[in-house]
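Visitor: The sequence and its predicted three-dimensional model are supplied below.
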Amino acid sequence: MISRIPPGYEDLLERPIVGVLGTVRPDGSPSLSPMRFTWDGAHLRMSQTIPRRKFVSLQANPNYSFMITDPELPSRSLEVRGWLVTVEEDRNGSFYGTLDDRYGVDDPQLPQDVDDRVVMILDATGFTARCG
């Protein structure tokens, strides 16, 4: 079943808004993390490092929820649900740089952990819009 973005909420995926990624830790407890992202119309892409908890959590349980709240109208939000599809290496930090550009980082520098950096590609299969 293909789920569609509710009309009028596409801008939340297109704007450089930091969202909150929800994952399930290997012990079953929930975890929330602020994340920068890109959207290609079907997938969210996020930068991460291999040793970090959210990456480990998505390896154990690939299901996620991602909440984007409109900073101009906090009662307006979009939840995206799906699962981790694949992971690509980002050892040269090019995707990390793409995120810096998207989010207006003026003095982009590669992170110290660039050797462990990956791009998580997350399939978006469900959307829930909220306003009010």
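Guide: On my side now, so go ahead.
Visitor: CA only for contacts and neighbour counts going forward, please
Guide: OK.
Visitor: Chain neighbours aside, what residue packs nearest to S57?
Guide: R25 (4.8 Å; Cα to Cα, 6 or more residues apart in numbering).
Visitor: That neighbour against R52, yeah?
Guide: No: between R25 and R52 there is no contact under Cα atoms under 8 Å: 11.4 Å.
Visitor: between the two, which one's more packed in?
Guide: Set side by side, R25 and R52 give different neighbour counts by other Cα atoms under 10 Å, the larger being at R25 (18 against 10).
Visitor: Could I get the full set of helices for the chain?
Guide: Assigned by DSSP state H, the helices in the chain fall at 10-14, 53-60, 94-102.
Visitor: quick one, which of these is nearest to D123?
Guide: Between D123 and these, the tightest spacing by Cα to Cα is seen for helix 53-60, at 12.5 Å.
Visitor: got the buried residues for the closest one?
Guide: In terms of neighbour count (16 or more other Cα atoms under 10 Å), helix 53-60 has its buried residues at 53-59.
Visitor: Need the distance between the two termini of stretch 45-58.
Guide: Taking Cα to Cα, to the nearest Å, stretch 45-58 runs 14 Å from one end to the other.
Visitor: Put this next to the previous one:
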Amino acid sequence: MADGFTIANFRHVAHGLQEGQFAVGEKRRAASLYDLPPIYRQLLDEPVTVTLAVTGPDGRPSLTPMWFDHADGEVLVNTASHRNKCQWIRDNPRLSVLLVNPKNPYHWMQIKCTVRRELREWEEGGEDVTRQLDRIWTKYTGQPGPYALRDPKIDEKRVLFFCGVDHVATFGEP
């Protein structure tokens, strides 16, 4: 979004009980994910398994644990083209991602975003999809690429969704 997004910081209990805890304490505008305080930016860059929420055909959220990536102010969602989730994202391009600190569940961040564009591995520029997948493979496994979890029974192809950030909610401290 050219005009940025809102960050809602919830009142938390990291330093003890407080009046109005668990309610939104402050809201501020941000132009980029890089405007987040460092304690939340670290969740973006560390290998935190996130929960991706998409809307299924029955209107209910479908939740998937997955690897997280971002670049140039956008959330990147890389998935196999044959999975239901891929079509569900196309049908309803509004997604939510929840990043929870694995060492402290009271330190988390939610990002609501909207797909801006899609890049398919088998089309022009598709090598960028493969490079991004190899990069997050290394981030999460510590092993060099290529990504080694493609389904061996099919010619698995990947799709990369570039998502603009609409809203961020933050809670807690590491």
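Guide: Structure's in. What do you need? These numbers were taken from a predicted model, which means no experiment stands behind them.
Visitor: Need the TM-score between these chains.
Guide: The TM-score (TM-score structural alignment, normalised by the length of the first structure) is 0.86; 132 aligned residues with a Cα RMSD of 2.1 Å.
Visitor: show me what contacts A169 of the second structure?
Guide: 7-10, 109-111 (Cα atoms under 8 Å, 6 or more residues apart in numbering).
Visitor: list the ones among the residues you listed that the first structure also has?
Guide: On the basis of both residues aligned by TM-score structural alignment, their matches' Cα atoms under 8 Å, what survives of the contacts of A169 of the second structure in the first structure is 109-111.
Visitor: Provide a list of residues in contact with the counterpart of W83 of the first structure in the second structure.
Guide: By TM-score structural alignment, W83 of the first structure lines up with T114 in the second structure. T114 of the second structure sits next to 93-95, 163-166 when contact means Cα under 8 Å, 6+ apart.
Visitor: Any chance you could list what contacts stretch 54-69 of the first structure?
Guide: In contact with stretch 54-69 of the first structure (Cα under 8 Å, 6+ apart) are residues 12-13, 17-26, 31, 33, 48-50, 75-85.
Visitor: equivalent range in the second structure for that stretch?
Guide: The aligned range for stretch 54-69 of the first structure is 85-100, by TM-score structural alignment.
Visitor: for the nearest residue to L98 of the second structure once chain neighbours are set aside, what are its contacts?
Guide: Residue nearest to L98 of the second structure in three dimensions, not counting chain neighbours: Q110, with 4.5 Å by Cα to Cα, 6+ apart. Counting by Cα under 8 Å, 6+ apart, Q110 of the second structure touches 96-99, 168-170.
Visitor: could you redo the last one with a cut-off of 6 Å?
Guide: Neighbouring residues of Q110 of the second structure by Cα atoms under 6 Å, 6 or more residues apart in numbering: 97-98, 168-169.
Visitor: again with D69 of the second structure
Guide: L76.
Visitor: what do we get in the first structure for it?
Guide: By TM-score structural alignment, D69 of the second structure lines up with T38.
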